[in-house]
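Novice: pasting the structure only:
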């Protein structure tokens, strides 16, 4: 999920025109050594804090269906996490860095969420909203000065960006659907008597399985129509 959030941010910043103007968007730690090796204008999006939003933790399980409508798995609810980034601009002059940072700020504050078209992987599959908070006052994360001190670099202008994203739950495969009914075969009490035909239980459409029972391959019919309750999300 974390790398998918990174990719969503990279795509969003790319739409602002940074990539077209030759500006790199990277996710490296802006240490002193890294800054000394930098040669091109760069926007650095550094992830430095991750914590779970326990208030959004759910319970129970959800159902996963295949293309034919058969139940194939049960999945635990997603867990929500807050990812906090330190966004900085790097150029040869402070004026150029401020221009880049202004361009980034304009792009990010225009979005309260990461657009669905920019999501990939599990974030796209879940179809849930990925929140985006830029330079907010409620960022509950280490101060920028503490981050710079830990990195061993010099303090410079930066943006705090927080993303609230879901981590997909664990899916557990279910047993295949029942496509044949139960047949009970009885035999005559006297010796040498022929076995009586199988008796159908519960499933009136069940046929006699033959001498091999249900061990042989059988075709699976279309899945049952799913009933949608009010409030269910439809694709």
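Specialist: Alright, I've got the coordinates. Everything numeric in this text was worked out from a predicted model, so none of it was measured.
Novice: contacts, neighbours, all on C-alpha from now
Specialist: Fine.
Novice: and residue 18, how far is that from residue 38?
Specialist: With distances taken as Cα to Cα, to the nearest Å, residue 18 is found 17 Å from residue 38.
Novice: er, residue 20 actually
Specialist: Residue 20 sits 19 Å away from residue 38, taking Cα to Cα as the criterion.
Novice: Also residue 65?
Specialist: With Cα to Cα as the criterion, residue 65 and residue 38 are 49 Å apart.
Novice: if we can go back for a sec, when residue 20 and residue 38 are compared, which one has more neighbours?
Specialist: residue 38 (13 against 10; other Cα atoms under 10 Å).
Novice: Residue 145 belongs to a helix, doesn't it?
Specialist: Yes. Per DSSP: H, G, I helix; E, B strand; the rest coil, residue 145 lies within a helix segment.
Novice: ranges for the strands of the protein?
Specialist: Using DSSP state E, the strands of the chain run over 24-26, 42-52, 62-65, 71-75, 79-90, 131-134, 159-167, 171-173, 182-184, 199-201.
Novice: I'd like to check the angle between the longest one and strand 159-167, please.
Specialist: With axes from the mean of the first three to the mean of the last three Cα atoms, to 10 degrees as the basis, strand 79-90 and strand 159-167 are set at 150 degrees to each other.
Novice: how much does strand 79-90 deviate in direction from strand 42-52?
Specialist: Using the same axes, to 10 degrees: strand 79-90 against strand 42-52 is 160 degrees.
Novice: pretty sure residue 136 is touching residue 159, no?
Specialist: No. If you go by Cα atoms under 8 Å, residue 136 and residue 159 don't touch, sitting 9.3 Å apart.
Novice: higher neighbour count, these two?
Specialist: residue 159 (19 against 13).
Novice: okay, pairing it with this:
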């Protein structure tokens, strides 16, 4: 799932404001040594935090259905994980980096919910909405200053991009085929052997109607079991 989110984010950036440009999109840790080797305009999306969004956790089961709405499999609901990226721009001039970050905002801000056509792999197969936030309230355990300190680099402007994606890691359970026939009635002889006649099938509706008709004929309609036994 994580690599699929990487591909989605890279696709959004390369097809958005940077389409047709020579800007490179990477996912490297922006360390001091890495920055010294940059010789081309680069947008770096460093994945610095992965944690479950427990507010989205669900219980029970989900059904996988075909085009006719028939249930094929059951599985537990997916777990949702927040993937936080530190997005930075790297060029020779700070003004150019600011323009590149502005282009990232222009590309990602309209994508509050990722369009289905942008989803790939298992994310597309689940058919669930995948939210994206840009530079929202920072609520991770580590501050951005701590992250830069751990990387050994100098603090610079960055965008905090968070994609909350479902992760399905539970086994699927097959279900039996749907019932297509009603209740089967087979007549047996006095000795208990089955009759040679074909089995007659009744729909659930016809069975209920027959029970009501039987109750009316025997005067037991609306009476309890104890009353009928007296």
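Specialist: In hand now; what should we look at? Nothing here was measured: the structure is a model prediction, and the numbers come from that model.
Novice: Report the buried residues of stretch 20-28 of structure 1.
Specialist: 23-25 (16 or more other Cα atoms under 10 Å).
Novice: swap that for stretch 132-147 of structure 2, sorry
Specialist: Those would be 132-134, 144, for stretch 132-147 of structure 2 by 16+ other Cα under 10 Å.
Novice: And stretch 52-71 of structure 1, by the same measure?
Specialist: Buried-residue list, stretch 52-71 of structure 1, by 16+ other Cα under 10 Å: 52, 61, 64, 70-71.
Novice: now for the residues you listed, which pair is the farthest apart?
Specialist: The distance between the two most remote of those (Cα to Cα) is 33.0 Å, for 52 and 70.
Novice: Could you export the buried residues of stretch 20-28 of structure 1 to CSV, including columns for distance to residue 205 of structure 1?
Specialist: What follows is the buried residues of stretch 20-28 of structure 1, written out as CSV (distance: Cα to Cα, whole Å):
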residue, distance to residue 205 of structure 1
23, 67
24, 65
25, 62
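Novice: ok now do the nearest residue to residue 106 of structure 2 once chain neighbours are set aside, which residues does it touch?
Specialist: Distances taken as Cα to Cα, 6 or more residues apart in numbering place residue 17 nearest to residue 106 of structure 2, at 7.3 Å, with adjacent residues excluded. Taking Cα atoms under 8 Å, 6 or more residues apart in numbering as the criterion, residue 17 of structure 2 is in contact with 103-104, 106-107.
Novice: out of those residues, which is most surrounded?
Specialist: residue 104 (22 neighbours).
Novice: For structure 2, which segments count as helices?
Specialist: Secondary structure of structure 2 by DSSP state H: the helices cover 2-15, 32-36, 94-108, 121-126, 144-151, 204-217, 225-229.
Novice: nearest residue to residue 107 of structure 2 other than its sequence neighbours?
Specialist: residue 16 (5.6 Å).
Novice: How about residue 108 of structure 1?
Specialist: Using Cα to Cα, 6+ apart, the nearest residue to residue 108 of structure 1 is residue 134, at 6.4 Å.
Novice: looking at it, the one you found is touching residue 106, isn't it?
Specialist: No. Judged on Cα under 8 Å, residue 134 of structure 1 makes no contact with residue 106 at a distance of 10.1 Å.
Novice: how many other residues sit next to residue 177 of structure 1?
Specialist: Neighbours of residue 177 of structure 1 (other Cα under 10 Å): 11.
Novice: got the contact list for it?
Specialist: Neighbours of residue 177 of structure 1 in contact, by Cα under 8 Å, 6+ apart: 70-71.
Novice: List the contacts of the nearest residue in space to residue 201 of structure 2 that is not next to it in sequence.
Specialist: Leaving aside its chain neighbours, residue 201 of structure 2 sits nearest to residue 184 (4.3 Å; criterion: Cα to Cα, 6+ apart). Applying Cα under 8 Å, 6+ apart to residue 184 of structure 2 gives the contacts 199-202.
Novice: re earlier: checking the contacts of residue 17 of structure 2 against structure 1: which ones persist?
Specialist: Among these, not one has aligned partners that also touch in structure 1 (both residues aligned by TM-score structural alignment, their matches' Cα atoms under 8 Å).
Novice: contacting residues around the nearest residue to residue 97 of structure 2 once chain neighbours are set aside?
Specialist: Nearest non-adjacent residue to residue 97 of structure 2, counting by Cα to Cα, 6+ apart: residue 89, 5.0 Å away. Residue 89 of structure 2 makes contact with 41-44, 97-98, 100-101, 158 under the criterion Cα under 8 Å, 6+ apart.
Novice: on that earlier part again, output the strands of structure 1 in TSV; the columns should cover distance to residue 124 of structure 1.
Specialist: Output for the strands of structure 1, formatted as TSV (distance: least, Cα to Cα, whole Å):
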stretch	distance to residue 124 of structure 1
strand 24-26	22
strand 42-52	20
strand 62-65	15
strand 71-75	16
strand 79-90	15
strand 131-134	14
strand 159-167	11
strand 171-173	17
strand 182-184	41
strand 199-201	44
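Novice: need the helices of structure 2 in JSON lines with distance to residue 172 of structure 2, can you?
Specialist: As requested, the helices of structure 2 are exported to JSON lines (distance: least, Cα to Cα, whole Å):
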{"stretch": "helix 2-15", "distance to residue 172 of structure 2": "21"}
{"stretch": "helix 32-36", "distance to residue 172 of structure 2": "43"}
{"stretch": "helix 94-108", "distance to residue 172 of structure 2": "34"}
{"stretch": "helix 121-126", "distance to residue 172 of structure 2": "13"}
{"stretch": "helix 144-151", "distance to residue 172 of structure 2": "39"}
{"stretch": "helix 204-217", "distance to residue 172 of structure 2": "30"}
{"stretch": "helix 225-229", "distance to residue 172 of structure 2": "43"}
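Novice: got the end-to-end distance for stretch 71-84 of structure 2?
Specialist: Terminal-residue distance, stretch 71-84 of structure 2 (Cα to Cα): 35 Å.
Novice: ok, how many other residues are close to residue 121 of structure 1?
Specialist: Neighbour tally, residue 121 of structure 1, other Cα under 10 Å: 11.
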